[in-house]
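Asker: Need coordinates for the following:
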Amino acid sequence: MAEKIDVEKVLSDPDFAKYPDWIKTHLRTYLESGGEEGHLWPSGIKQGEGPTHIPTLLLTTVGRKSGKQRILPLLYGKVGADHIIIGSMGGAPKHPQWFLNLQANPDAEIQVGTDHYKVRARIAEGEEREKIWSHMLTIFPVYGDYQKKTERRIPVVVLEKQA
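Answerer: Here you go, the predicted structure:
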């Protein structure tokens, strides 16, 4: 198990203020509740009578340039024991910073609800990627729209738990 996140340290970091308001709200909620709240987050996608809540985790990486701890809430899926995250950045032309951080150092930590884990990231390729991508589209169909918006191939990242 990974160590619990120092909430005050994260929320008092000047870099926290740079996040968009919705990310700050989500991150604050997740951290301050210890994961009791924020794990299932309203996606804004209407299905039936109300919004669909999607599973989110907190990913902690080390900044490849700064060397500082970076933490961000991300949607996830599961395949077996592995957690899956998608480097979509809303279909932007560049990869998200967290993905570049994982490329530089694949060792990271995640918080899933109230549980904390050390993980190692790897990029899914080939048939594995296609199967996981299809699975992730069932969780968050908007990923398909994001892929259409960008020329880059959106990465599918597998987070494998470490001892």
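Asker: CA atoms for contacts and neighbours, from now on please.
Answerer: Fine.
Asker: which stretches of this structure form strands?
Answerer: 40-47, 50-62, 69-75, 77-79, 82-86, 107-112, 115-123, 156-161 (DSSP state E).
Asker: What lies in contact with the fifth one?
Answerer: Counting by CA atoms under 8 Å, 6 or more residues apart in numbering, the neighbours of strand 82-86 from elsewhere in the structure are 74-78, 154-161.
Asker: which of the strands of the chain is buried the deepest?
Answerer: Counting by mean count of other CA atoms under 10 Å, strand 107-112 has the highest mean neighbour count of the strands of the chain, with a mean of 24.
Asker: To compare with the earlier structure, here is another sequence to fold:
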Amino acid sequence: MTDNPQSTAPWLPPRWVIRTAWAVHRGIYRVTGGRFALQRAKPQKWGTMRVTVTGRKSGRERPVILAYIEDGPNLSTLAMNGWGEGDPAWWLNLKANPDAHVVWPGGERLVRARVAEGAERERLWALWRTTNKDLDAFASNRTTPTEVVILEPRAISAA
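Answerer: Next up is the predicted model:
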């Protein structure tokens, strides 16, 4: 056993590889109309969804492909920024405007984002841990906490 937790940390590719993979994934979604870019979550396996948020500065729609797990009617994701430092832009946007649109293999829905806290966060983190045995090690490499984000269904408002 070593005193340096960094030496036993799971391997992560360089940041440019992660960013390129995100761009390719968005491109596959765009080219195929979503047919091959989204995967349904299964027990012990996260899925992928497309979340469209509103830019906090630009006011423009910003689509992003994220991992998710289902939790009853809610979808849960992690604000991990590819395990890099800081919050990802999509999460900063959701904190400024929590309403978003989600497309996932289960359909489409309007959602409102919020942070899981306390026992709810612990329960969801444990569910996420079943999808990745290295979750705690990846999270320990960040100096900022990894938020567990809940996307709750919201009703379409009558105009």
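Asker: What value does the TM-score take for this pair?
Answerer: Here the superposed chains carry a TM-score of 0.77, computed using TM-score structural alignment, normalised by the length of structure 2; 135 aligned residues with a CA RMSD of 2.1 Å.
Asker: ok so, going back, got the contacts of strand 82-86 of structure 1 as a markdown table, with distance to Asp107 of structure 1 columns?
Answerer: A markdown table is the format used below for these (distance: CA to CA, whole Å):
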| residue | distance to Asp107 of structure 1 |
| --- | --- |
| Leu74 | 17 |
| Leu75 | 19 |
| Tyr76 | 17 |
| Gly77 | 19 |
| Lys78 | 18 |
| Ile154 | 20 |
| Pro155 | 17 |
| Val156 | 16 |
| Val157 | 12 |
| Val158 | 12 |
| Leu159 | 9 |
| Glu160 | 10 |
| Lys161 | 10 |
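Asker: Name the nearest of those residues relative to Trp22 of structure 1.
Answerer: Proximity of the contacts of strand 82-86 of structure 1 to Trp22 of structure 1 (CA to CA) peaks at Leu74, which lies at 12.2 Å.
Asker: how about that closest one, what's its partner in structure 2?
Answerer: Matched by TM-score structural alignment, Leu74 of structure 1 corresponds to Leu66 in structure 2.
Asker: Roughly how far does the nearest residue to Pro73 of structure 1 once chain neighbours are set aside sit from Gly34 of structure 1?
Answerer: Nearest non-adjacent residue to Pro73 of structure 1, counting by CA to CA, 6 or more residues apart in numbering: Leu58, 4.4 Å away. For Leu58 of structure 1, the distance to Gly34 of structure 1 (CA to CA, to the nearest Å) stands at 11 Å.
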